[in-house]
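Visitor: One predicted model, sequence on top.
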Amino acid sequence: MNDAINGFPLDAPAHSSLLPAAAPRESTSRMIAEALRAAIVDGTLEPGAPLRQDAIARHFSVSAIPVREALRQLESEGWAKAAVNKGATVAPLSAQEAREIYEIRSALESLAIGLAIPNHTAATLSESAGLCRAAEREADPSLYVARNVAFHTSLYAPAARPQLEEMIGALHRRGERYLRLKFGLPLHKGESDKEHAAILDAVERQDIPTAQALVAAHLLGTGDLLFRFLTERAEAEAALAKQARPRGRRARTTTGSD
């Protein structure tokens, strides 16, 4: 595809039939948003990468209208950032945002698991156990994100609280690209898998207080980990940039004296 969006990872030719011939505009914009979100999660579209409407429209063989709607959706979810006269770009990773997402999740998901436990059955517990094992074995970052979401969702689904489920789902989507960072920290990914197993064990024993405490600690710990990681990375990048600037000035001075 046109490099205007930094190699967006859809390899089909520009005129291929990527969409049904009569796809409703809402479905089209949703599909485009999902494809862009997936590219952001897997790191192909990095923070700051431009999201040019014309290039995206050409790629999907659509008009600018569904692309604008898709970008507005991504902006509302925190995936994209729009600036006047500059267009949309992939939103930067934020240590503060990562921590806050997991703080809110800890409150909502501890509530959800407490409501769900009395309604779990042998079948729902078996499903959760299978999803827990799948997440533990998964080595692909993008697939791990999906496995992780599926496991957590299965724990809360028996609560039958659709509005609570919707709120948790929105936070999961907003935190997907932060969760992917755990694959750069394999030790912590292993710890997370063990915590999942402990939460599942408490659910199976119908131990509501323990399950709630474990879920809250698991999510708060992840938020703190990501906050520290992103803060330290930002500080390191700032230090490198500060070191590079004086070298650049000296180089220009030397060049000017020749």
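Guide: The structure has been received and is ready for your questions.
Visitor: Please count neighbours and contacts with C-alpha atoms only from this point.
Guide: OK.
Visitor: any chance you could map the helices in the stretch 1-150 of the chain?
Guide: With DSSP state H, counting those that start in this stretch as the criterion, the stretch 1-150 of the chain has helices at 25-41, 53-60, 64-76, 95-116, 122-137, 141-156.
Visitor: Tell me which of those sits nearest to residue 198.
Guide: For the helices of the stretch 1-150 of the chain, distance to residue 198 was read as Cα to Cα. The smallest value, 10.5 Å, belongs to helix 122-137.
Visitor: Check the gap between residue 179 and residue 43 for me.
Guide: Going from residue 179 to residue 43 by Cα to Cα, to the nearest Å gives 12 Å.
Visitor: These two - which one has more neighbours?
Guide: Taking residue 179 and residue 43 together and counting by other Cα atoms under 10 Å, residue 179 has the greater number of neighbours (21 against 15).
Visitor: Check which helix or strand that one maps to.
Guide: Assigning secondary structure by DSSP states H and E places residue 179 in helix 162-179.
Visitor: mind listing what's buried in that helix?
Guide: Of the residues in helix 162-179, those buried under the neighbour-count criterion (16 or more other Cα atoms under 10 Å) are 164-165, 168-169, 171-179.
Visitor: for comparison:
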Amino acid sequence: MRDSDTLSSDIFIGVERAPGESLGYFATRVLRDKIVEGTLRPGQRIFQEAIAEQLGLSRIPVRDALRQLESEGLVRLVPNSPARVAELDPAEFTEIYEMREHLEPLAVERSAPNLTDEQLDRIHRLSEQIENSWDDSERVLKLDRDFHLASMQAARMPRLLRLVEDFWNSSQHFRRAYRETVGESDIAVIRAEHFLLVDALDSRDGKQAAQIARNHIRRTRVRLGGRLEAMSEEQRTAGNARFDPGRR
């Protein structure tokens, strides 16, 4: 089931173009943020004219923004149809998470020895904020993203970090779906993994931190991958029931 296609202008309240920011980058940044934070939901249509009007832009920068977001896996473009926010796809999920499983541990391993005291302090603060926010799913999603990206920030591998951040953006709707399925036992495991990762980073132990990050991603891949496959099968079964020519 798709979310409503009605796009409220309220979602752009307070959005401002930064000094020197190009129109195309502004449109891309705003739409990316709204997709990542879940304001624009998977399957929701994105009308260029409506977005352009609400952001005070022409259609050209919005069109360019949608093309960029398609390359990032956040938007689907179909000729002669409105763009749509990318939906959950089990095959895409597996591809993204298997790449994350290999790339992020490398970034964490290279980052750990280089983290400054100030960077470690921020990682500790983010971990504590997550601990105090488990009853607020959206806040946890944002904090968790910031926490893991912070653990990699000192890798001194800018191309790798750009790629990792793109994967985090394009997999945010998967993570949101995962967060909606976790129970108390899952939260306990996540908390333990976060604690172990912080401890390894404090020790500047890159190999240990990398192994913890790898296990963390793998567990999510296995758990959510099974859930997505089950959801996909339920949708196929429901579709076959609706269109079964033998039914009267």
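Guide: Ah, there it is. These figures come from a predicted structure and were not determined experimentally.
Visitor: circling back: would JSON lines of the helices of the stretch 1-150 of structure 1 with mean neighbour count and distance to residue 197 of structure 1 be doable?
Guide: What follows is the helices of the stretch 1-150 of structure 1, written out as JSON lines (neighbours: other Cα atoms under 10 Å; distance: least, Cα to Cα, whole Å):
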{"stretch": "helix 25-41", "mean neighbour count": "19", "distance to residue 197 of structure 1": "25"}
{"stretch": "helix 53-60", "mean neighbour count": "19", "distance to residue 197 of structure 1": "41"}
{"stretch": "helix 64-76", "mean neighbour count": "19", "distance to residue 197 of structure 1": "33"}
{"stretch": "helix 95-116", "mean neighbour count": "20", "distance to residue 197 of structure 1": "15"}
{"stretch": "helix 122-137", "mean neighbour count": "16", "distance to residue 197 of structure 1": "7"}
{"stretch": "helix 141-156", "mean neighbour count": "20", "distance to residue 197 of structure 1": "11"}
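Visitor: Go through those and name the closest to residue 9 of structure 1.
Guide: With Cα to Cα, the closest approach to residue 9 of structure 1 among these belongs to helix 25-41: 6.7 Å.
Visitor: Quick check: which helices or strands does the closest one pack against?
Guide: Counting by 3 or more Cα pairs under 8 Å, 6 or more residues apart in numbering; DSSP states H and E, the packing neighbours recorded for helix 25-41 of structure 1 are helix 64-76, helix 162-179.
Visitor: Could you figure out how far it is turned away from helix 64-76?
Guide: Orientation note: helix 25-41 of structure 1 sits at an angle of 50 degrees relative to helix 64-76 (axes from the mean of the first three to the mean of the last three Cα atoms, to 10 degrees).
Visitor: need the helices of the stretch 1-150 of structure 1 in CSV with distance to residue 229 of structure 1, can you?
Guide: Formatted as CSV, the entries for the helices of the stretch 1-150 of structure 1 read as follows, by distance: least, Cα to Cα, whole Å:
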stretch, distance to residue 229 of structure 1
helix 25-41, 17
helix 53-60, 32
helix 64-76, 24
helix 95-116, 8
helix 122-137, 22
helix 141-156, 17
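Visitor: among the ones you listed, which is nearest residue 190 of structure 1?
Guide: Using Cα to Cα as the criterion, the shortest distance between residue 190 of structure 1 and the helices of the stretch 1-150 of structure 1 is 7.8 Å, found for helix 122-137.
Visitor: Contact partners for residue 166 of structure 1?
Guide: Shown here is residue 166 of structure 1, which makes no contacts under the criterion Cα atoms under 8 Å, 6 or more residues apart in numbering.
Visitor: That one -> structure 2?
Guide: Aligning on TM-score structural alignment places residue 166 of structure 1 opposite residue 162 in structure 2.
Visitor: separation between the spatially most central residue of structure 2 and residue 217 of structure 2?
Guide: Most central in structure 2 under Cα atoms, centre = their mean is residue 172, positioned 1.8 Å from the mean C-alpha point. Distance of residue 172 of structure 2 to residue 217 of structure 2, given as Cα to Cα: 13 Å.
Visitor: Leaving out the residues flanking it, which one is nearest to residue 15 of structure 2?
Guide: The spatial neighbour of residue 15 of structure 2 that comes closest, neighbours along the chain excluded (Cα to Cα, 6 or more residues apart in numbering), is residue 30 at 7.5 Å.
Visitor: Aligned to that neighbour, what sits in structure 1?
Guide: In structure 1, the residue paired with residue 30 of structure 2 according to TM-score structural alignment is residue 35.
Visitor: All good on my end, thank you.
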